[in-house]
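Chemist: Next comes the sequence, and after it the predicted model I'd like to discuss.
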Amino acid sequence: MAFRDLIDDVDDTVFDVLGDRALIEGREVQGMFSAPWLQPKLGRMTTALREPHLVIRVKDNTGVETRQQVELPLAPEDGGGTYTITSIEPGGDGLVTLVLRKSA
């Protein structure tokens, strides 16, 4: 069995057990959602920018484009809601990061 096949099996298990369910334009995928707080400094002023993102597998990225809607059926305190994809960033490791912006 090739290395990539082994990693794909590991990813299947990890995403199934630890992943978050997401709907991208109504299509269900498993991903890892995160909404970290970034606080870049502009001079002495600290900003509070939030850059939520969803990490999915390359095989789930087919047909995914910027400006599509992502729905995360999580509690609001965990960042659940509807988002718009603002950029797609392949990691070169079989994973793709979808950078999100909260929809109104």
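Modeler: Sure, I can see it.

Chemist: Only C-alpha atoms from now on, for both contacts and neighbour counts.
Modeler: Noted.

Chemist: Tell me how far the longest strand seen in the chain lies from the chain's centre.
Modeler: The strand that spans the most residues within the chain, counting by DSSP state E, is strand 81-90. Strand 81-90 sits 7 Å away from the centroid of its parent chain (C-alpha atoms, centre = their mean, to the nearest Å).

Chemist: next, the one to line up against it:
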Amino acid sequence: MAFRDLIDDVDDTVFDVLGDRALIEGRKVHGMFSAPWLQPKLGRITTALREPHLVIRVGDNAGVETRQKVVIDLPAEDGGGTYTIASIEPGGDGLVALVLRKTA
């Protein structure tokens, strides 16, 4: 079995068990959502602000384009809600980061 096949098996398990559920234009995907404004504070200084993002697998990226709607299925306190894809950043490692912007 090739290394890439082994990693695909690991990714299947990780994303299915630990992934956050999201809808991209109504299509269900599992990814790893991060909202940097929810990161821990260090003393009185908050950590650097960045855009929220959803990391998905390359196979789930087919048909994904900027300006599409993404709904993160988490409580609002954890960053859940509706976002718009601002940019798509392939990582070269089988994963793609969707940089998001919160919609009103």
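Modeler: That came through, no problem. On a predicted model such as this, the values are computed, not experimentally measured, just so you know.

Chemist: on that earlier part again, the longest strand of the first structure vs the second structure, average distance?
Modeler: When the second structure is overlaid, strand 81-90 of the first structure sits 0.2 Å from its aligned residues on average, using mean C-alpha distance after the TM-score superposition for the first structure.

Chemist: matching residues in the second structure for that strand?
Modeler: Under TM-score structural alignment, the match for strand 81-90 of the first structure in the second structure covers residues 81-90.

Chemist: Please name the residues that touch the spatially most central residue of the second structure.
Modeler: Centroid-nearest residue in the second structure, with C-alpha atoms, centre = their mean: residue 54, separated by 1.3 Å. Residue 54 of the second structure sits next to 31-34, 97-100 when contact means C-alpha atoms under 8 Å, 6 or more residues apart in numbering.

Chemist: next one: residue 67 of the second structure
Modeler: 84-86.

Chemist: still on that earlier bit, adding distance to residue 9 of the second structure and neighbour count as columns, could you present the contacts of residue 54 of the second structure in a markdown table?
Modeler: Output for the contacts of residue 54 of the second structure, formatted as a markdown table (distance: C-alpha to C-alpha, whole Å; neighbours: other C-alpha atoms under 10 Å):
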| residue | distance to residue 9 of the second structure | neighbour count |
| --- | --- | --- |
| 31 | 15 | 25 |
| 32 | 17 | 17 |
| 33 | 21 | 24 |
| 34 | 23 | 19 |
| 97 | 20 | 21 |
| 98 | 22 | 26 |
| 99 | 25 | 20 |
| 100 | 27 | 25 |
